[in-house]
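In: Just a sequence and a predicted model for now, questions to come.
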Amino acid sequence: MSAVIEYILSDLHRYEGGTSSGALLRHLATNWSFRYSFWLRLCGCRSRVVRVVAKIVHRHLSIKYGIHIPASTQIGHGLFIGHAVGLVVNHTARIGSNCNLSQFTTIGSNHEHAAVIGDNVYIGPGACIVEDVVIGSNATIGAGSVVVNDVAEGATAAGNPARVISMNKPGRYVANRWSGNAAKSVTAQQHAQIRP
């Protein structure tokens, strides 16, 4: 349970800049995005009772908000969902720590090899990340971009298809980063080693 709690607190920190119990209750009551990630994280709890309840609530919120992030998706600490609406993530995607996912974003795959996204990555509204690409840490993906090729660490990519337009100010839209000692993430280097 302690690992799940750390994930929840890391997500809360991204919204609040802290992890107080008052902030937790306030965000659960008023913040749809945090509420969704809270129940998503609880789906990984070891307690069977908590896990079953979490999966029921997660499914309900998925339908209500139009978000599809399977509980089995590997997501690092500090997930930030910009707006709780219209978000689809393939279960094979691997998302690093301190990542921002915006509304109407799709991280998909038809071949069970979705993207690997590094740490401190901002993905803008309406972005579509297609198949087995690697997005390096501290990258920024512009709104409406269609990413079909790897994006280098620290790059800003935009367009259809997305191209690197800048290497300035890497990770600039990722605020309140979680830096807990136990934070684990998926790096582009790790993905390169396991690519088929």
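Out: Yes, it's here.

In: drop to CA atoms for contacts and neighbour counts, all remaining ones
Out: Fine.

In: mind listing what's buried in stretch 150-162?
Out: D150, V151, A152, E153, G154, A155, T156, A157, A158, G159, A162 (16 or more other Cα atoms under 10 Å).

In: Check which helices and strands the longest helix seen in the chain is in contact with.
Out: Longest helix in the chain, counting residues (DSSP state H): helix 48-65. For helix 48-65, the packing partners by 3 or more Cα pairs under 8 Å, 6 or more residues apart in numbering; DSSP states H and E come out as helix 32-42.

In: what about the helix it packs on, distance to the chain center?
Out: Remark: helix 32-42 is offset 12 Å from the chain centroid, using Cα atoms, centre = their mean, to the nearest Å.

In: If I take it and helix 48-65, what angle do their directions form?
Out: 150 degrees (axes from the mean of the first three to the mean of the last three Cα atoms, to 10 degrees).

In: Remind me what helix 32-42 packs against, helices and strands.
Out: Partner elements for helix 32-42 (3+ Cα pairs under 8 Å, 6+ apart): helix 2-16, helix 21-30, helix 48-65, strand 80-81.

In: Which of the buried residues of stretch 150-162 fall in strands?
Out: T156, A157, A158 (DSSP state E).

In: Could you count how many residues lie near the closest residue in space to the last one that isn't next to it in sequence?
Out: Excluding its sequence neighbours, the residue lying closest to A158 (Cα to Cα, 6 or more residues apart in numbering) is G142, at 4.7 Å. G142 is flanked by 22 other residues according to other Cα atoms under 10 Å.

In: Pasting the second one now:
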Amino acid sequence: MINRMKEDINMVLELDPAAKSKFEVAFTYSGLHAVWMHLLAHKLYKKKFATLSRALSQLSRFATGIEIHPGAQIGRRLFIDHGMGVVIGETCRIGNNVTIYQGVTLGGTGKEETKRHPDIDDNVLVAAGAKVLGNIRIGENTKIGANSVVLINTPKDSTVVGIPGRIVKQAGEKVKDARDMNVTNLPDPILDMILGLEDEIRDFRKEVRNEVRDGSHI
């Protein structure tokens, strides 16, 4: 546990330019406190001390504003930056070198029964306010934009934004047209309407140019 704490402190010093000293990080970073409390709660959870583990997680929630269910599995060097309002569900699995900002939910949709929460692979960044919901997998090196709502599996090296979340970049290449991507089964009538209006405006402009060129309209 001591080695884990030292590793986490050094990680914060490396990642956060606002961190000035090991003492400051150890005593003032609520994200680290929540992770360390969770490690204890998770040990109790695995030993079938369900009520005690939940009580410890609720104490951590009260102290840090971060709620991590004691059943959640987290890897090494999880950096919860600022952290207020973060919720991590019971069957969530988080890999190594993951960064999570304030207001993030790694939760369920209410439709699953056993595995209800997402798997987050290594080196993923989840920006402020994002919601990653359901039994899905977020591939390694993925970046999820602020306030996105992700309901689908994402391949590694992706950038995901929007409601519902759409892949806008993959393996360093921009995705040209969201209409050609099969990344979600949920309809988005607002996007469809906007894209339809764009097509109509394009056709109208083309028609006007043709009429002006032919001299049939002034």
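Out: That came through fine. All of these numbers come straight from a predicted model, not from anything done at the bench.

In: will you turn the helices and strands packed on helix 32-42 of the first structure into a markdown table that also has mean neighbour count and distance to A192 of the first structure?
Out: Below are those laid out as a markdown table (neighbours: other Cα atoms under 10 Å; distance: least, Cα to Cα, whole Å):
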| stretch | mean neighbour count | distance to A192 of the first structure |
| --- | --- | --- |
| helix 2-16 | 21 | 25 |
| helix 21-30 | 14 | 37 |
| helix 48-65 | 16 | 31 |
| strand 80-81 | 24 | 25 |
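
In: any chance of those in TSV, plus distance to Q189 of the first structure?
Out: Output for these, formatted as TSV (distance: least, Cα to Cα, whole Å):
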stretch	distance to Q189 of the first structure
helix 2-16	23
helix 21-30	34
helix 48-65	32
strand 80-81	23
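
In: so which of those comes closest to I194 of the first structure?
Out: Nearest of these to I194 of the first structure, taken as Cα to Cα: helix 2-16 at 24.9 Å.

In: The residue opposite R41 of the first structure in the second structure once aligned: neighbouring residues, count only.
Out: Taking TM-score structural alignment for the superposition, R41 of the first structure sits opposite L39 in the second structure. Close neighbours of L39 of the second structure, defined as other Cα under 10 Å, add up to 18.

In: just T73 of the first structure next, same as before
Out: 15.

In: quick one: it and V89 of the first structure, what's the gap?
Out: 8 Å (Cα to Cα, to the nearest Å).

In: Touching, the residue nearest to A158 of the first structure and G124? I think so.
Out: Yes - if you go by Cα atoms under 8 Å, G142 of the first structure and G124 touch, sitting 5.1 Å apart.

In: which residues does the aligned residue in the second structure for N138 of the first structure contact?
Out: Using TM-score structural alignment, the partner of N138 of the first structure in the second structure is N141. Each residue near N141 of the second structure by Cα atoms under 8 Å, 6 or more residues apart in numbering is listed here: D121, D122, N123, V124, L125, K156, D157, S158.

In: Can I get those in TSV including distance to S57 of the second structure?
Out: Putting the contacts of N141 of the second structure into TSV (distance: Cα to Cα, whole Å) gives the following:
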residue	distance to S57 of the second structure
D121	23
D122	24
N123	25
V124	24
L125	23
K156	31
D157	32
S158	32
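
In: Tell me which of the residues you listed fall in helices.
Out: Among the contacts of N141 of the second structure, no member falls in helices (DSSP H).

In: once you map those residues onto the first structure, which are still in contact?
Out: Compared against the first structure with both residues aligned by TM-score structural alignment, their matches' Cα atoms under 8 Å, the contacts of N141 of the second structure retain D121, D122, N123, V124, L125, K156, D157, S158.

In: What is the distance between stretch 22-37 of the first structure and the centre of its chain?
Out: 16 Å.

In: actually stretch 202-213 of the second structure, not the one I wrote
Out: Counting by Cα atoms, centre = their mean, stretch 202-213 of the second structure comes out at 44 Å from the chain centroid.

In: which one in the first structure is furthest away from the centre?
Out: Going by Cα atoms, centre = their mean, the residue of the first structure most distant from its centre is V49, 25.6 Å out.

In: Look up how far I129 of the first structure lies from the residue lying closest to N90 of the first structure once chain neighbours are set aside.
Out: Distances taken as Cα to Cα, 6+ apart place G108 nearest to N90 of the first structure, at 5.0 Å, with adjacent residues excluded. Computed as Cα to Cα, the G108 of the first structure to I129 of the first structure distance reads 6 Å.

In: Quick one: end-to-end length of stretch 121-140 of the first structure, please.
Out: 6 Å.

In: what's the answer for stretch 141-161 of the second structure, then?
Out: One end of stretch 141-161 of the second structure to the other measures 15 Å (Cα to Cα).

In: now that stretch, how far from the centre of its chain.
Out: Remark: stretch 141-161 of the second structure is offset 7 Å from the chain centroid, using Cα atoms, centre = their mean.

In: Quick check, central residue of the second structure?
Out: Residue closest to the second structure centre, computed by Cα atoms, centre = their mean, is V126 at 3.4 Å.

In: Aligned to it, what sits in the first structure?
Out: By TM-score structural alignment, V126 of the second structure lines up with I123.

In: That match against A143, yeah?
Out: Yes - using Cα under 8 Å, I123 of the first structure makes contact with A143 at a distance of 7.4 Å.

In: which residues in the first structure does the longest helix seen in the second structure align to?
Out: Identified as the longest helix of the second structure according to DSSP H is helix 189-214. Against the first structure, there is no aligned range for helix 189-214 of the second structure (TM-score structural alignment).
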